[in-house]
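**Student:** Sequence plus the predicted model coming up.
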Amino acid sequence: MNRPTNPELIEDVQNTSDKRHLDIDQVGIRAIKHPVIVKDRSGGIQHTIANFNMYVHLPHNFKGTHMSRFVEILNENIEAISVESFETILNQTLERLESKACDIEMTFPYFINKKAPISGVMSLLDYEVSFIGKIVNGKFINTTKVLVPVTSLCPCSKNISDYGAHNQRSHVTVTVQTNKLLWIEDIVEMIEKQASSELYGLLKRPDEKFVTERAYDNPKFVEDMVRDIATELNNHESINNFVVESENFESIHNHSAYALIRGGSDS
């Protein structure tokens, strides 16, 4: 059987009607990688690779959405994907896929050049960052999520031991909705200064002595970590809503300790 090859004659199956009368809240593509440009606080830019999830709302009367259009939108914005253009891409998605609501998530590694506390040697440390945007009923909602690795030292271990105390690497994840631009570096610094100690890509011996002793002088339970960070976020005028999580990968147990606080105007 010969099928037509002229695009105008090929049936658009996705655009045919569906009789089950069920809206689909999210339909789209997941885990597509794409180059992105992200501005940093110093005025420079970082070229990185983001993992995208892109969804639209599908009304009950349509059989399917046009998946290829998501990819087209990314490729058309290859030189423009950044924090500032995120809302533009969401609006393009609404228009091109003829939907009333859409969601886009992009997750990427972000690097900050850090100076060691004593030697001053510079090294890069990577952080996992997500920009999460949605448009619902014409309203744009922008969320930033940052995962920051830090050191935590156990107050109980320090208190009951004649010498030493167990510590662990912790992952602190902060998700914020803001009312104006908040740099990734700003969020990272708010988190790191509340840890027992921050991490560095490269440390010399004097630096290692410093961070070890700093952690010992600044013990934090997982509960302390989220409370102290939540206090910082509550007092920041640019933040409307937030979620702060901490997972401590325990060094003397085969399980993690975890805590979460939600805060902001909607709490």
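**Tutor:** Great, that's in hand.

**Student:** use CA for all of it now, contacts and neighbours both
**Tutor:** Will do.

**Student:** Show residues contacting stretch 104-114.
**Tutor:** 46, 48-55, 90, 122-134, 185, 200-201 (CA atoms under 8 Å, 6 or more residues apart in numbering).

**Student:** So which of those residues belong to helices?
**Tutor:** Under the assignment DSSP state H, the contacts of stretch 104-114 contribute 90, 185 to helices.

**Student:** From the contacts of stretch 104-114, keep the buried residues only.
**Tutor:** 49-55, 90, 125-127, 129-134, 185, 200 (16 or more other CA atoms under 10 Å).

**Student:** hold the first one in mind and look at this next one:
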Amino acid sequence: MKSTLENISEIPDIQDLVDTRCIPISRVGVHNVRFPITVLDKNNNIQNTVANWTMTVSLPANKKGTHMSRFLVLLEKFKNRLMDLSSFSEMNTNMLNLLNSENGDISASFPFFLEKKAPVSNVSSLMSYDVQINIRTFYNKTEFEIVVVVPVTSLCPCSKAISEYGAHNQRSNITLSITSNKLLSIHIEDLITLVEKEASCELWSILKRPDEKYVTEYAYNNPKFVEDLVRDLAFRIDTIFPYISKYRVEAENFESIHNHSAYAVIEKKINN
């Protein structure tokens, strides 16, 4: 009677067959994989959260398929690692070797939490932010991307100028993407803080009445159009990030007096 390993060796590996259509595939792999991830915050505190993973490689024209299970094997291998950009780089190298490919992409999106103190009462509460880490390798060139989505308050300058009292304000999402062809030495918290500083006002999960007064008046004294949000943030990025290769700043105001959003985006490539 044959052993289990001998039986496995006789099972055909269809993925390794030659494909006669001669059409290469740019990306093939796994998408929407929910899997744990462990990250460090700026103060070296561990955050255990859950990421949505996408992992792909390029497939040559003569190869029928890739080995899908190997992507999950790689996730298992790294599940106990603290995932920073260096770990993502190592993971990406492992993936290319494991799948015998020159090109590959790894993307992990996850909620990231910050403990914030309310501006007057100092009541602590957790705020969640959507974060995405991307790493791409294309013919021996690798780039790293960090994306943060930051909810803020924006107050309309026009509404303030034309109204005898009050002004309409709304919650807004500002999305900042920073890309570099080298490992970025920046913390997620620093990107979030950078975005919040350029809004009419930042947000907190818990506000007491003195805090609410502060937030309302702070935003009133700091009105910004959606255009102002992206321009002010882009100006700051140009000032403090000389080593990045490109960035994207996107703002969406969920208008409180319209049945639509106001939207603006700035994209810039930087020649280093």
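**Tutor:** Right, received. Where do you want to start? Note that the structure is a prediction, hence the values are computed from the model and not measured.

**Student:** Superposing both, give me the TM-score.
**Tutor:** Here the TM-score for the pair of chains, by TM-score structural alignment, normalised by the length of structure 1, is 0.96; 264 aligned residues with a CA RMSD of 1.4 Å.

**Student:** Among the buried ones among the contacts of stretch 104-114 of structure 1, which ones are in strands?
**Tutor:** Mapping these onto strands (DSSP state E) picks out 49-55, 125-127, 129-134.

**Student:** Could you identify the pair within those that is furthest apart?
**Tutor:** 55 and 125 (31.3 Å; CA to CA).

**Student:** my read: residue 88 of structure 2 touches residue 135, true?
**Tutor:** Yes: if you go by CA atoms under 8 Å, residue 88 of structure 2 and residue 135 touch, sitting 7.1 Å apart.

**Student:** mind listing what residue 242 of structure 1 touches?
**Tutor:** Per CA under 8 Å, 6+ apart, neighbours of residue 242 of structure 1: 174-177, 233, 262-264.

**Student:** That one corresponds to which position in structure 2?
**Tutor:** Using TM-score structural alignment, the partner of residue 242 of structure 1 in structure 2 is residue 247.

**Student:** cool, residue 174 of structure 1 as well?
**Tutor:** By TM-score structural alignment, residue 174 of structure 1 lines up with residue 176.

**Student:** what's the spacing between the nearest residue to that match once chain neighbours are set aside and residue 179 of structure 2?
**Tutor:** In this structure, residue 176 of structure 2 finds its nearest non-sequential neighbour in residue 249, 4.8 Å apart by CA to CA, 6 or more residues apart in numbering. Distance, residue 249 of structure 2 to residue 179 of structure 2, by CA to CA, to the nearest Å: 12 Å.

**Student:** thinking again about what came up before, checking the contacts of residue 242 of structure 1 against structure 2: which ones persist?
**Tutor:** Contacts from these that recur in structure 2, judged by both residues aligned by TM-score structural alignment, their matches' CA atoms under 8 Å, are 174-177, 262-264.

**Student:** mind listing what residue 224 of structure 2 touches?
**Tutor:** 154-157, 199-200.

**Student:** Would you mind measuring the gap between the ends of stretch 36-48 of structure 2?
**Tutor:** End residues of stretch 36-48 of structure 2 are separated by 7 Å (CA to CA).

**Student:** Tell me the spacing between residue 179 of structure 2 and residue 91 of structure 2.
**Tutor:** Residue 179 of structure 2 is 18 Å from residue 91 of structure 2, where distance means CA to CA.

**Student:** do the same with residue 130 of structure 2
**Tutor:** Distance from residue 130 of structure 2 to residue 91 of structure 2, by CA to CA: 22 Å.

**Student:** ok, which stretches of the stretch 1-150 of structure 2 are strands?
**Tutor:** 25-40, 46-59, 104-117, 124-138, 141-155 (DSSP state E, counting those that start in this stretch).

**Student:** And the residue mapped onto residue 124 of structure 2 from structure 1, how far from residue 204 of structure 1?
**Tutor:** Residue 124 of structure 2 maps onto residue 122 of structure 1 when the alignment is built from TM-score structural alignment. Here residue 122 of structure 1 is placed at a distance of 11 Å from residue 204 of structure 1 (CA to CA).

**Student:** Kindly report the same for residue 52 of structure 1.
**Tutor:** Distance from residue 52 of structure 1 to residue 204 of structure 1, by CA to CA: 38 Å.

**Student:** who's in contact with the counterpart of residue 160 of structure 1 in structure 2?
**Tutor:** By TM-score structural alignment, residue 160 of structure 1 lines up with residue 162 in structure 2. Taking CA under 8 Å, 6+ apart, we find residue 162 of structure 2 in contact with no residue.

**Student:** The one 10 residues further on now?
**Tutor:** Applying CA under 8 Å, 6+ apart to residue 172 of structure 2 gives the contacts 151-154, 251-254.

**Student:** Can you tell me which of these has the most neighbours?
**Tutor:** Using other CA atoms under 10 Å as the neighbour criterion, residue 154 leads the contacts of residue 172 of structure 2 with 30 neighbours.

**Student:** gap between it and residue 174 of structure 2?
**Tutor:** For residue 154 of structure 2 relative to residue 174 of structure 2 (CA to CA), the value is 10 Å.
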